[in-house]
Structures are given as structure tokens and as C-alpha cells.
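Provided below for reference: sequence and predicted model.
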Amino acid sequence: MRKHLLTLLILVSGWQVHAQTEGAVIINNSKESAGRPGGIAYNRELSAGGRLTTAGWGAFADYTKRVNMDKKRTMYFEVMFLKHPKELKKVNEYNFAFSFDSPKPFVYAKQNSFFSTRFGYGNKFLIGEKAEKSGFEISFNYILGPSLGLVKPYYLEILYEQDGNIFSVPQQYAPETASLFLDASSIYGYSGFSKGLSEVSVLPGAFAKAGLSFDWAAFDEYIKSIETGIGAELYLQDVPIMILENNKPYFVFLYLSLQLGKKW
């Protein structure tokens, strides 16, 4: 009876170890792997994070699969809000308010908001690691692929006076309304993000980025890393963000991102 129980315990323990390490490669410090820290290198990763750039901010998600001990392949999706370098927010001060709503900040001479959706594919290469409790590694990675730009009209609350009464009307830029739209003293504020969503137009383009990733939990099943690097995005025509400034068909930016996720 004891022999059967012992056999059963061994089988259960073996199954648990297999379940925990399925899809993972165990690295040890044997002669065959001399110079490589000990731990577990997982075969797949799914993560998401936020990114700050010199041209805006956004969020991303990626799926990564290990090719070998020093290389991984990545599929990537990102949504970014991009701004013109000359954008400047301001607030007009008035001695009255509509429905107790104070004047809202707005960007002067802005005609469109711009968002970028990116779909990419790339590789990540291990360039250094250190054996600690959870492992630490530095990787170089690059991503490139198509992007789809979303151009949304930028609406402002423009002040009008009629029969001694002052009221505001949400309005987008047009050549026939340029005199009011560009008169800072007649602007009560930004109309809000939802205004203009039904009028979005698209611009096709492409993007690429490259950077260094620092993972301070390389042997853990959870991803905790930061990344810094440089990126660029190019469209088929000038991106119409500002009215009085030069608009260009490209963005070049530095970025810093925080990434969290799961390995298996």
C-alpha cells in the first residue's frame, strides 16, 4: 500500500513540475551552459504598457515568441496620440461663465487632432544578462510595420453676440470661419474629445522604432520592464494639425515605456 502511495505521489509531483515548466526552457549552470545565469527562459510572452514620447503618448500590446536563447519574435499593436511641436495650450479669462462652466483650455490655431494606430512585427535580441534572484537582462529590439493615421476635427466653443446676449457655438476650422476661429478673444474653450468623432478621416503610413529593453524579472513568469529608444513615422501627405504652422508628413521621436505582462 505504501509503495502504491509513494508511486502516486511521485507521479503527481512530476505532473506539477511539467505543468509549471511547459513551454519554458530551463537553464542551468552546467558545463554545456557555462557563463549563462541559471533560471527559466519562457517561450511565450503577452504584455501591455504605456509610452511617453517627445511627440505624444499612447498605449501598446505585444505577443512575443522565443526563437532561441538569444532571439525572440514580436507581433505588436499600438495606439498613439501625436501632437505638433508648436502646440501650446491657453485659457481665456472672462468675467462670465455659461451654466457655471469655466472657460476650458484649448490649443490656439489647431485644426485637427491626430491619432496613430500601428501594427508591427520585429525581433528582440539579448545583449546582456545577470544572475540575480529573478534575473536581469538587457535586450535590443526593433519593430516596423504599417500605420493608420486618424485625423479628427478640432472643435472650439466660439463666442457670438446677438441682441445683447452672448452664447457659444461648437465650430471647426474652415476658410470661411477663419477670422473667428483664429480670434483668440472669441474662443471660450475646447469643445471636448467626442465632438468630431463622426468626421474622422484616415491617412495611410508606416512606422519603425528601435530601443533597449531592461527586464528586471527575466526569470519570473511576470514581465516587468522599461524600454527607451527612438522611433519614426511617415505618411503619404502632410498631417494637417495646425493652421498657421508648417505641417509635415513625418514624426521623429524619443520614447520611454513601461511594460507589464505574463510569460508561459
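Cool, the structure landed.

make it CA atoms for all contacts and neighbour counts henceforth
Will do.

Please tell me how far the nearest residue to Ala24 once chain neighbours are set aside sits from Arg66.
The shortest distance from Ala24 to any residue other than its chain neighbours is 4.2 Å, reached at Tyr42 (Cα to Cα, 6 or more residues apart in numbering). Here the criterion is Cα to Cα, to the nearest Å. By it, Tyr42 lies 8 Å from Arg66.

can you tell me which residues contact the residue nearest to Ala24?
23-25, 66, 219, 221, 263-264 (Cα atoms under 8 Å, 6 or more residues apart in numbering).

list the contacts for the residue most central in space within the chain?
The C-alpha lying nearest the average C-alpha coordinate of the chain belongs to Ala59 (Cα atoms, centre = their mean; 2.9 Å). Ala59 makes contact with 48-51, 78-80 under the criterion Cα under 8 Å, 6+ apart.

7 Å - rerun?
By Cα atoms under 7 Å, 6 or more residues apart in numbering, the contact set of Ala59 is 49-51, 78-80.

returning to what we had before: mind checking which of the contacts of Tyr42 are in strands?
Counted as lying in strands by DSSP state E, out of these, are 24-25, 66, 263.

Which helix or strand contains the nearest residue to Phe181 once chain neighbours are set aside?
With Cα to Cα, 6+ apart as the criterion, Phe181 has its nearest non-adjacent residue at 6.3 Å, and that residue is Tyr173. For Tyr173, there is no host helix or strand (DSSP states H and E).

What is the neighbour count of Tyr173?
If you count neighbours by other Cα atoms under 10 Å, Tyr173 ends up with 20.

And the strands in the stretch 51-200 of the chain, which stretches?
Ranges of strands in the stretch 51-200 of the chain, per DSSP state E, counting those that start in this stretch, are 56-68, 71-82, 89-90, 106-107, 112-130, 136-153, 156-162, 165-171, 187-190.

out of those, deepest packed?
strand 187-190 (a mean of 24; mean count of other Cα atoms under 10 Å).

Are there helices or strands packed against that one, and which ones?
Where contact means 3 or more Cα pairs under 7 Å, 6 or more residues apart in numbering; DSSP states H and E, strand 187-190 is packed against strand 156-162.

would you list the contacts of Ala59 in a markdown table and tack on distance to Ser198?
Listed next are the contacts of Ala59 as a markdown table, based on distance: Cα to Cα, whole Å:
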| residue | distance to Ser198 |
| --- | --- |
| Gly49 | 28 |
| Gly50 | 27 |
| Arg51 | 27 |
| Glu78 | 22 |
| Val79 | 19 |
| Met80 | 19 |
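
So of the residues you listed, which two are at opposite extremes in space?
The most widely separated members of the contacts of Ala59, counting by Cα to Cα, are Gly49 and Met80 (12.0 Å).

take a look at this one as well, against the first:
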Amino acid sequence: MYKSFVIGLLLFLGLTTGVSAQGEEQSREFTWGINWNTNGGIIGGASIRSSRPVPDKEKWQQFWGLEIVEVKHPKENRLLGLDGDVFVLGKTNYLFVARPEYGRDYTLFRKAPESGVQVNAVVGVGPSLGLLVPYYISYDYTEYRNGVQVGPTDIRVERYDPITQHREFENIRGSAGFLTGANETDVNLGAHLRTALSFEHGRYQENIVGVETGFLFEAFNKKLIMLPAAENYKVFTSVYLTVYWGRRK
């Protein structure tokens, strides 16, 4: 059933590409955004979006977009390592998600030509690529006896294994950073659906500044393991806020 859903979704996206290619070339919009969401950190991620009117439908626009966010486990526990660097206790993978998307906007309230606020209802759908990047730490294997070092300094950057290898979290000096394990990324296929309201303000017709707030539902083909000792999920939901800006031509 899941495979059929994904195949149907991809066929739908292909058909919408053909529709978009037949659309009018006027009033294109291009925007950039910064995202905050209930599954992310201080800044959840970033997005880009290209929009144009739907032919013969005055209040409708269609868009293509791409959003990239980091998803954090709700039970992450951040600690300070020996070097003063922060690490997440028991974490084995980062999760980044890339979301190519096709969607449509419907204008609920149109702004005046020179100023005002325009309110749009937004719906978007597309595949999700869940990128599990191994979590690496800097671990201190140096031998001590009665608090005195008795061997050479032995600090190694290794993939974090909190269950069988790195049980003594007091010896963790800090996180090695997500780029350390980037070449071991595990790609997982999923799909997402968003519904939102956007509030757009611009003093001039060619400038775009606004916020979009809404709900996102996302599902993957298997559980994505971030914290082995906690419950992990293959279905995620979040509430988000995106601040965006751009231009219309």
C-alpha cells in the first residue's frame, strides 16, 4: 500500500509539471524562507519557492518549492563534554529531511496595489528524503590511575555507540559535527503534506515579505533511528512558522 501511494504521488507530481509548463509566464514569484518548527532547534531549516498564476483561475497560484530541515528527537538530552563542547547523550544519527514540493495557494483576502496584507490558504504535497547522518563524537581513551595520567593521550573521533562501546559518557569530549559522518548518509523515502495560511505584506507590488504558519504531516517507509534507547518514529507531525521574502516580476 505504501509503495502504491508513493508511485501515485510521483505520477501526480509529474502531471503537475506538465500543467505548470503550460501556465502563464506573467507574475512569477520567487521567495526564500527561514523555518521554525516543533521538531527542530532554534532554526529548523530553510526553503525556496517559485510561484506563478494558475491559468483561468484568478485567485489560484501554483508553486514548486524545496525545504530542508533538521528533525530532532523530542527526548534529546544535551550535555557538555570534557572540552566544553555540547553533545547529545545516546544520539546515534542526525536526521535531515529534504522536501521537494508542489502546491497551490488560494487568495482569501487580496491586498491593495501599493500596500496592505494579503492572506492565502496554502496546501502542498511531495516526497520526503530522510537523511540519517551518523553521529560522531570525540572520545577520550587515555588511561588514568588515581586521577593521574599513566599512558599517552588517546583521543579518537568515532561513531557514537552508546550501548556497547561508549558507555562512559564522562569520557566524551564533545560532538565531532555532522560533516564527519556525511559520507555514510542513509537515505530513506517518505512523503509529506502541509496545510497553512500565509500573510504577505509588501509596500510595492514587486516586493514580497510575509509569514506562513501551518501544520505538516510526514511519513517514511520505516522508523528512523536517532536515539536507540528511546522510542523512534516513522510518522512525524509538526506545527511550523516560516518567515519569507522575495520578489515578483
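Done, it's in. All values derive from a computational prediction rather than experimental measurement.

re the thing from before, in the contacts of Tyr42 of the first structure, which residue is surrounded by the most others?
For these, counting by other Cα under 10 Å, the largest number of neighbours falls to Phe219: 24 neighbours.

that older thread, output the contacts of Tyr42 of the first structure in a markdown table; the columns should cover distance to Leu8 of the first structure.
Putting the contacts of Tyr42 of the first structure into a markdown table (distance: Cα to Cα, whole Å) gives the following:
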| residue | distance to Leu8 of the first structure |
| --- | --- |
| Gly23 | 24 |
| Ala24 | 25 |
| Val25 | 26 |
| Arg66 | 34 |
| Phe219 | 30 |
| Glu221 | 28 |
| Lys263 | 30 |
| Trp264 | 27 |
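
ok, the residues you listed vs Ser191 of the first structure, which is closest?
Using Cα to Cα, these come closest to Ser191 of the first structure at Lys263, 43.0 Å.

show me what contacts the counterpart of Tyr135 of the second structure in the first structure?
Under the alignment (TM-score structural alignment), Tyr135 of the second structure pairs with Tyr154 of the first structure. Residues in contact with Tyr154 of the first structure (Cα under 7 Å, 6+ apart) are 110-113, 172, 196.

repeat that for 10 Å
106-107, 109-114, 170-173, 190-193, 195-197, 241-242 (Cα atoms under 10 Å, 6 or more residues apart in numbering).

Distance check, it against Gln171 of the first structure.
8 Å.

Pull up the overlap in contacts between the two.
Joint contacts of Tyr154 of the first structure and Gln171 (Cα under 10 Å, 6+ apart) are 190-191, 195-196.

possible to save those residues as a markdown table with distance to Phe253 of the first structure?
Formatted as a markdown table, those follow (distance: Cα to Cα, whole Å):
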| residue | distance to Phe253 of the first structure |
| --- | --- |
| Tyr190 | 26 |
| Ser191 | 28 |
| Lys195 | 28 |
| Gly196 | 27 |
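
Pull the most distant pair out of these.
Farthest apart among those by Cα to Cα are Tyr190 and Gly196. That separation is 11.8 Å.

For those two, list the residues in contact with both.
Counting by Cα under 10 Å, 6+ apart, the common neighbours of Tyr190 of the first structure and Gly196 are 154-155, 171.

In the second structure, what range does stretch 229-239 of the first structure match?
Stretch 229-239 of the first structure covers residues 214-224 of the second structure once aligned (TM-score structural alignment).

Mean deviation, the matching stretch versus the first structure?
Following the fit onto the first structure, the mean deviation recorded for stretch 214-224 of the second structure is 0.6 Å by mean Cα distance after the TM-score superposition for the first structure.

What of stretch 101-108 of the second structure?
Looks like 0.7 Å for stretch 101-108 of the second structure (mean Cα distance after the TM-score superposition for the first structure).

whereabouts in the first structure does that stretch align?
Going by TM-score structural alignment: stretch 101-108 of the second structure matches residues 120-127.

so how far is that stretch off the chain centroid?
17 Å (Cα atoms, centre = their mean, to the nearest Å).

For that stretch, which outside residues touch it?
Taking Cα under 10 Å, 6+ apart as the rule, stretch 120-127 of the first structure contacts 62-78, 137-147, 206-213.

circling back to that earlier point, between Gly49 and Met80 of the first structure, what contacts are shared?
With Cα under 10 Å, 6+ apart as the test, Gly49 of the first structure and Met80 both reach 58-60.

Out of these, flag the one nearest to Lys3 of the first structure.
Phe60 (53.7 Å).

number of nearby residues for Leu6 of the first structure?
Using other Cα under 10 Å: Leu6 of the first structure sits among 11 other residues.

With Val12 of the first structure instead?
Neighbours of Val12 of the first structure under the rule other Cα under 10 Å: 12.

for the equivalent of Phe236 of the second structure over in the first structure, what are its contacts?
Correspondence of Phe236 of the second structure to the first structure, assessed by TM-score structural alignment: Phe251. Going by Cα under 10 Å, 6+ apart, Phe251 of the first structure touches 54-55, 82-85, 207, 231-235, 239.

next one: Ser138 of the second structure
Per Cα under 10 Å, 6+ apart, neighbours of Ser138 of the second structure: 81-83, 85, 87, 155-160, 171-177.

ok so Gly14 of the second structure is a helix residue?
Yes: secondary structure of Gly14 of the second structure (DSSP: H, G, I helix; E, B strand; the rest coil): part of a helix.

Identify the residues contacting Val6 of the second structure.
By Cα under 10 Å, 6+ apart, the contact list for Val6 of the second structure reads 12, 126-127, 189-191, 221.

can you check Ser4 of the second structure too?
Leu10.

Check the secondary structure at it for me.
helix.

now swap in the one 3 residues further on and tell me
In three-state terms, and counting by three-state DSSP, Ile7 of the second structure is helix.

if I look at the residue nearest to the centre of the first structure, how far off is Leu11 of the first structure?
Taking Cα to Cα, one finds Ala59 of the first structure at 44 Å from Leu11 of the first structure.

Ser198 of the first structure too?
61 Å.

what's the matching range in the second structure for the host helix or strand of Phe207 of the first structure?
Per DSSP H and E, Phe207 of the first structure falls inside strand 201-215. The alignment of strand 201-215 of the first structure onto the second structure (TM-score structural alignment) spans residues 186-200.

Could I get the contacting residues of Glu212 of the second structure?
Shown in contact with Glu212 of the second structure (Cα under 10 Å, 6+ apart): 33, 35, 119-122, 195-200, 240-244.

hmm, I was thinking of Glu200 of the second structure
Contacts for Glu200 of the second structure were tallied using Cα under 10 Å, 6+ apart; they are 110-111, 116-120, 207-212, 243-245.
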